[in-house]
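> Have a look at this prediction, sequence included:
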Amino acid sequence: MNKSTFFSGQPIFAQLLRFIPRDIIRRIAADHHADKYCKRFNTYEHLVTMLYAIFNHCNSLREVTTGMLATEQRLNHLGVRYHPRRSTISDANNRRQADVFGAIYYRLYQKYSDFLSDSRKKSIASRLYIFDSTTISLFQEILRTSGKNPAGKRKGGIKVHTLIRSDQDIPCMIRYSAAAANDSQFLKEVHLPKGSIIVFDRGYADYIKLNSFSTSGVTWITRKRSRSAYDVLQELDNPHKDKGVIGDKSILLGYRGGNRLLGRIVQYKSPTTGEVYEFLTNNMRMSALTITELYRKRWQIEILFKRMKQNYPLKYFLGDSENAIKLQIWCSLIADLILKIIKKGIAAKWSFANLAAMIRLHLMTYIDIRGFLKSPEKALQQKLSTKQITPSQQLLFFT
């Protein structure tokens, strides 16, 4: 193969793995004793194997092992010492704690969060947090599902409670529960700096926590539940009647004799559908129209959930235990973080789905990722007789 500015001595997968410093993994593995009594398949090799399965959309252990066996001569580029067997991967998914991969994800988030948020731009998005959950169906009742028993065998479900910062578009907090668990208990684990704004749906109704948000200077915005009771304290000025705001009131939320919550209700009528929405908040200074626009940004987290389910294998899991399922979700989040870094660092505009598909198709191709993503056809066709890109240069494209 001719050398060129586009062809590289490292496959694309190896270039992606450079965003995960090995010393971070070694340190976390040592803190969690993840490699204790482990002779061959250590934490780093386990992570690389899972990322290979995720990037390649592998739905079974056989697909993972045969795919890696077909490229066994390239495994040393990835830092993997040998081709793992199905039983080895299965045992590791059940034995090695998923919290290890969670710690790796949070450490990588800390490392790249400033780059993803572009801290030079101070906007409301840097203070806006969105909290929601999504349910991932399982084919076995490993974690208890919600709702009534369906016809036939009951399936399982895991609920992923997620907090994101709007300008980063990646999770900064993740919690897992059975699908039947109540959402409101996880709002207690959210701690935000003063001046933050948090948006969540009506399922997270916890007046004690909402009062603590108000005390700590955090603005919260949610929708009113159908059975929520409140007393109107005052009608507020409404200069946005012509823009759909039909009501703006100061209220005392909750039943008399129980926990009461001082807040505000904004009633908004959609000009297109005619449907009326009622938003609750503790912020008395923002305009009613701003409140409605901030709640509309909650759909950003729904786009994140859609992106995760469409681009990563979260329908079939490489293990039938709770630990294996959580582990695979953590590795999917790590893969998503890496692709977000790649997407932000390249000049060309790619949709996330196209970027993920291109990485999947050329995961083990020896080609420089910068030139490839700038112009894939040119990178694959044009062969210029110049020196190769060094590994240190391959990391410069996102800085």
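Great, that's in hand.
> Only C-alpha atoms from now on, for both contacts and neighbour counts.
Fine.
> Now do the buried residues in stretch 174-192.
Within stretch 174-192, the residues scored as buried using 16 or more other Cα atoms under 10 Å are 174, 176-180, 183, 186-187.
> if we take the residues you listed, which one ends up nearest to residue 201?
residue 183 (10.0 Å; Cα to Cα).
> Of the buried residues of stretch 174-192, which belong to strands?
Those of the buried residues of stretch 174-192 mapping onto strands are 174, 176-178, per DSSP state E.
> Can you work out which other helices and strands pack against the lengthiest helix in the chain?
Using DSSP state H, we find that the single longest helix of the chain is helix 322-345. Other helices and strands packing on helix 322-345, by 3 or more Cα pairs under 8 Å, 6 or more residues apart in numbering; DSSP states H and E, are helix 43-55, helix 86-95, helix 98-117, helix 352-361.
> Relative to residue 337, which of those is closest?
helix 98-117 (7.7 Å).
> next up, a second structure to put side by side with the first:
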Amino acid sequence: MDKFTRKTSFEQWLSPISNNLLEEQVKNYQLNYYTKKLHMTSFLKLLLYAQLHETESLRALSDCVFSEELQNATQLDSISFSQLGRRLNLVPTEFFQTIFLDLVKQIHRKTDFQARRKTTTPLKIIDSSTLPLNLNNHKWAKFRKTKSGVKLHLRLVFMEKGHSYPDQSVLTNANEHDRGQLEILVDDKECMYVFDRGYLDYERFDRMTDEGYFFVSRLRKNAVVRSLETLSLPEDSSVLSDEMVVIGTTQNRSENVFRLIKVWDTKGNELHLLTNRFDLSADEIAELYKSRWAIELFFKWMKQHLNIKKFFGQSEQAVHNQVYIAMIVYCLNVLAQRNTKSKRSYLQISRYLKAALWKPEHIWLRKIGGNTVP
């Protein structure tokens, strides 16, 4: 009898998604009203399955329901691709966003995020990446004569040993400027924010400093800077210079004094780093900025291994929904790693899951929970 009640690896993987939260959101948005067949729980499982297997279209996903195991998991014996398309276009993006944010809270707990805030300043990295779209199918997202696209503005929590995870995001059309999103993505005075030149906004930097937010950003080389004081550096420092400055022209100058640190990058280019943090050494600030590579790796990983190369729907809502499903998959992999204390990479966890998808959960858990990495 036990073999019929045991969880599959697929069910174990998606178990962090709260059934109570799911039911609450379904009720709030009335998503199962007048629904005879494709209920939201089944639909969510199908979308997660499609992400795992990088299914290329809703028609292909419809054909996958031929699988007896997928039928058992979704309680569906068949579903048309047109029904899937209508559902994807109608479900509010806030539904998937709420699930994503709840998984982020669970990751916070698993990584002792609140406890770490008492002993150190958590590092959060902000950046954006454009996801290209077909102009003929997505005219609402046009940003150049021949291109369409959406922009994912993301905040990433950076942890020790190179681990990181997203904890906030905003989706806009690709023509939206990055710096307008700082108001949303900077909201915690106990964190240190790292971002690139796309977020330069002198007025905003003044407000952040006045309100008690700390940041380090890259400054354009042609920025107008007036040096007030040159700070001394230790003999073994890799930093070129460390100065106290005001930025901007006479007509539009910062009200606060900032710190300008010049360093070499790995390619031998000179970087100008701006920060309002004066209690750390120049080398420590430079190291903080180097952490920004983590978000570049995240975007690269996401585009290579999650199903956002080709979008299932043509509407803005359908595209946004698919992006959030991709981030839900990423968070589920993070939680699988943290819950099992696995040393496997997220990619390995995902590969083993696909290989053991309908097998009993202990087979997958035992494999990813091993102490050796092949």
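Structure received. These figures come from a predicted structure and were not determined experimentally.
> Can you give me the TM-score here?
The TM-score (TM-score structural alignment, normalised by the length of structure 2) is 0.89; 364 aligned residues with a Cα RMSD of 2.6 Å.
> Going by distance to residue 160 of structure 1, which of the buried residues of stretch 174-192 of structure 1 wins?
Looking across the buried residues of stretch 174-192 of structure 1 and measuring by Cα to Cα, the closest to residue 160 of structure 1 is residue 176, at 4.9 Å.
> sorry, back to before: reformat the ones in strands among the buried residues of stretch 174-192 of structure 1 as CSV; add distance to residue 264 of structure 1.
Output for those, formatted as CSV (distance: Cα to Cα, whole Å):
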residue, distance to residue 264 of structure 1
174, 29
176, 31
177, 31
178, 33
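> Skipping its backbone neighbours, what lies nearest the residue in structure 1 that residue 88 of structure 2 lines up against in space?
Matched by TM-score structural alignment, residue 88 of structure 2 corresponds to residue 93 in structure 1. Using Cα to Cα, 6 or more residues apart in numbering and skipping the chain neighbours, the partner closest in space to residue 93 of structure 1 is residue 324 (4.8 Å).
> Aligned against structure 2, show me the partner of that neighbour.
Match for residue 324 of structure 1 (TM-score structural alignment): residue 318.
> Quickly note the distance from its match to residue 96 of structure 2.
11 Å (Cα to Cα, to the nearest Å).
> and if you look at residue 302 of structure 2?
Taking Cα to Cα, one finds residue 302 of structure 2 at 17 Å from residue 96 of structure 2.
> which of these two has more neighbours?
residue 96 (21 against 17; other Cα atoms under 10 Å).
> which ones are touching the more buried one?
321, 324-325 (Cα atoms under 8 Å, 6 or more residues apart in numbering).
> wait, the match of residue 88 of structure 2 sits on residue 327?
Yes. With contact defined as Cα atoms under 8 Å, residue 93 of structure 1 reaches residue 327; the gap is 7.1 Å.
> Next, work out how far apart residue 32 of structure 2 and residue 38 of structure 2 are.
8 Å.
> Among the two, which residue is more densely surrounded?
residue 38 (19 against 15).
> Give the equivalent position in structure 1 for the more buried one.
Match for residue 38 of structure 2 (TM-score structural alignment): residue 41.
> coming back round to it: how about the helices and strands packed on helix 322-345 of structure 1, which one is nearest residue 209 of structure 1?
Closest among these, once you apply Cα to Cα, is helix 98-117, at 24.5 Å.
> Could I get the buried residue list for the closest one?
98, 100-109, 113, 115-117.
> For the residue most central in space within structure 2, which three-state class applies?
With distances taken as Cα atoms, centre = their mean, residue 166 lies nearest the centre of structure 2, 3.5 Å away. Secondary structure, DSSP: H, G, I helix; E, B strand; the rest coil: residue 166 of structure 2 is strand.
> Now do the same for it: its match in structure 1.
Residue 166 of structure 2 maps onto residue 171 in structure 1, by TM-score structural alignment.
> Structure 1: which residue goes with residue 328 of structure 2?
In structure 1, the residue matched to residue 328 of structure 2 (TM-score structural alignment) is residue 334.
> Excluding sequence neighbours, find me the nearest residue to that match.
residue 105 (5.7 Å).
> next one: residue 190 of structure 2
Nearest to residue 190 of structure 2 is residue 121, by Cα to Cα, 6+ apart, at 6.2 Å.
> Check residue 174 of structure 1 too.
residue 162 (4.9 Å).
> Which position in structure 2 pairs with the one you found?
Match for residue 162 of structure 1 (TM-score structural alignment): residue 154.
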